[in-house]
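S.K.: Fold the following and give me the result.
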Amino acid sequence: METLKRNFNLQDYTLYLAWIVSLAATFGSLYFSEIKGYIPCELCWYQRIAMYPLAIILGIAAYDNNKNMKRIVLPLSIIGGCISIFHYLEQKVPAMSAIKTCSKGVPCNVDYINWLGFITIPFLALIAFCLITLLMIYTKKDD
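M.R.: Coordinates of the predicted model:
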């Protein structure tokens, strides 16, 4: 048991953990739209555009143990996180909702879910993007 503790290194599993986070976020967004029937707004689509490829890229990277993929993953996760922050602020800060980024279809300031008064769909996406970004920063690059 002691040798198992000494040999465990989180950096060896960061690709797998990031892949699991991206899969959970991808399937979560599909659950909200396809099963619950929530129509995604324009900003939700941009967040999906950033997240869905991460599920594929991180899956391939985890399978190949290719830690050099972080140079592809990091820009997508950071951009997606920035969109999530903007979307969350648009939902929660009244002055931001006046910007009207979603001009057609569902307004971007609609809260389909509002758990505990602050957890919304963009907040969940932000948590996923932040976790993926932190895991990629912590990933030790292959030499």
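S.K.: C-alpha from now on. contacts and neighbour counts both.
M.R.: OK.
S.K.: burial count for the residue lying closest to residue 70 once chain neighbours are set aside?
M.R.: Leaving aside its sequence neighbours, residue 70 sits nearest to residue 136 (Cα to Cα, 6 or more residues apart in numbering; 5.8 Å). Using other Cα atoms under 10 Å, residue 136 has 24 other residues around it.
S.K.: which residues of this protein fall in helices?
M.R.: In the chain, the segments counted as helices under DSSP state H are 2-7, 14-30, 42-64, 70-92, 121-138.
S.K.: Now do the first one: distance to the chain's middle.
M.R.: On the basis of Cα atoms, centre = their mean, to the nearest Å, helix 2-7 sits 32 Å off its chain's mean C-alpha point.
S.K.: for the fourth one, same thing?
M.R.: Between the mean C-alpha point of helix 70-92 and the mean C-alpha point of its chain there is a distance of 8 Å (Cα atoms, centre = their mean).
S.K.: can you check the last one too?
M.R.: Centroid displacement of helix 121-138 relative to its chain, using Cα atoms, centre = their mean, is 5 Å.
S.K.: One more sequence to fold, the one below, so I can look at both together:
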Amino acid sequence: MDRVTERRLLAFGTVVAAVATAGSLYFSEVMGLLPCELCWYPRILMYPLVVVLGVAALEGRTSAYRTVLPLSVLGAGIAAYHSWLQASGASSSCSLGGCASVQYRLAGLTIPNLALIAFLLASAAALAAWRLEW
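M.R.: Sure, this is the predicted structure:
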């Protein structure tokens, strides 16, 4: 494959991370939904992905998967656990009265569900770009 396709995959990952970052800021700053303790960890892991994937897309660095995967796999794991807490109704485990008590839904998905999808898409984009080069 050509370098353009790899860059497009990395750019796609950048867009996914940027939309997730903007979405999390919109939910908290505009809508006033207070993030619970479990929401903070995926945020901490998602925000740097915008920069890492963005720089990788500009420079065509498919080796960025080495930085993307630790952030996105850990973030996906936390988001999956958080999604499970919401689905099981264990809102007491989700402290500060945030997401698990609010249960805000967008297109039928909760905030942790959306974070999980974003982490999986960012991982897939980075891996696909690396795989095409390899």
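S.K.: Need the TM-score between these chains.
M.R.: Here the TM-score for the pair of chains, by TM-score structural alignment, normalised by the length of the second structure, is 0.87; 133 aligned residues with a Cα RMSD of 2.4 Å.
S.K.: one step back: for the residue nearest to residue 70 of the first structure, give its distance to residue 143 of the first structure.
M.R.: 16 Å (Cα to Cα, to the nearest Å).
S.K.: do residue 113 of the first structure as well
M.R.: Distance from residue 113 of the first structure to residue 143 of the first structure, by Cα to Cα: 44 Å.
S.K.: So for these two, which sits in the more crowded spot?
M.R.: Between residue 113 of the first structure and residue 143, counted using other Cα under 10 Å, residue 113 has the larger neighbour count: 14 against 5.
S.K.: contacting residues around the residue mapped onto the more buried one from the second structure?
M.R.: Aligning on TM-score structural alignment places residue 113 of the first structure opposite residue 104 in the second structure. If you count contacts by Cα atoms under 8 Å, 6 or more residues apart in numbering, residue 104 of the second structure has them with 110, 111.
S.K.: before we move on, the earlier item: relative to residue 99 of the first structure, which of the helices of the first structure is closest?
M.R.: Taking Cα to Cα, helix 70-92 is the member of the helices of the first structure nearest to residue 99 of the first structure, at 7.9 Å.
S.K.: between the closest one and helix 42-64, how big is the angle?
M.R.: 150 degrees (axes from the mean of the first three to the mean of the last three Cα atoms, to 10 degrees).
S.K.: So which bit of the second structure is helix 70-92 of the first structure matched to?
M.R.: Using TM-score structural alignment, helix 70-92 of the first structure pairs with 65-87 in the second structure.
S.K.: Repeat that for stretch 33-44 of the first structure.
M.R.: Using TM-score structural alignment, stretch 33-44 of the first structure pairs with 28-39 in the second structure.
S.K.: buried sites along that stretch?
M.R.: Across stretch 28-39 of the second structure, burial judged by 16 or more other Cα atoms under 10 Å covers 33, 35, 36, 38, 39.
S.K.: hmm, back to that, adding distance to residue 102 of the first structure, write the helices of the first structure out as a markdown table.
M.R.: Compiled in a markdown table, the helices of the first structure are given as follows (distance: least, Cα to Cα, whole Å):
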| stretch | distance to residue 102 of the first structure |
| --- | --- |
| helix 2-7 | 50 |
| helix 14-30 | 18 |
| helix 42-64 | 6 |
| helix 70-92 | 10 |
| helix 121-138 | 14 |
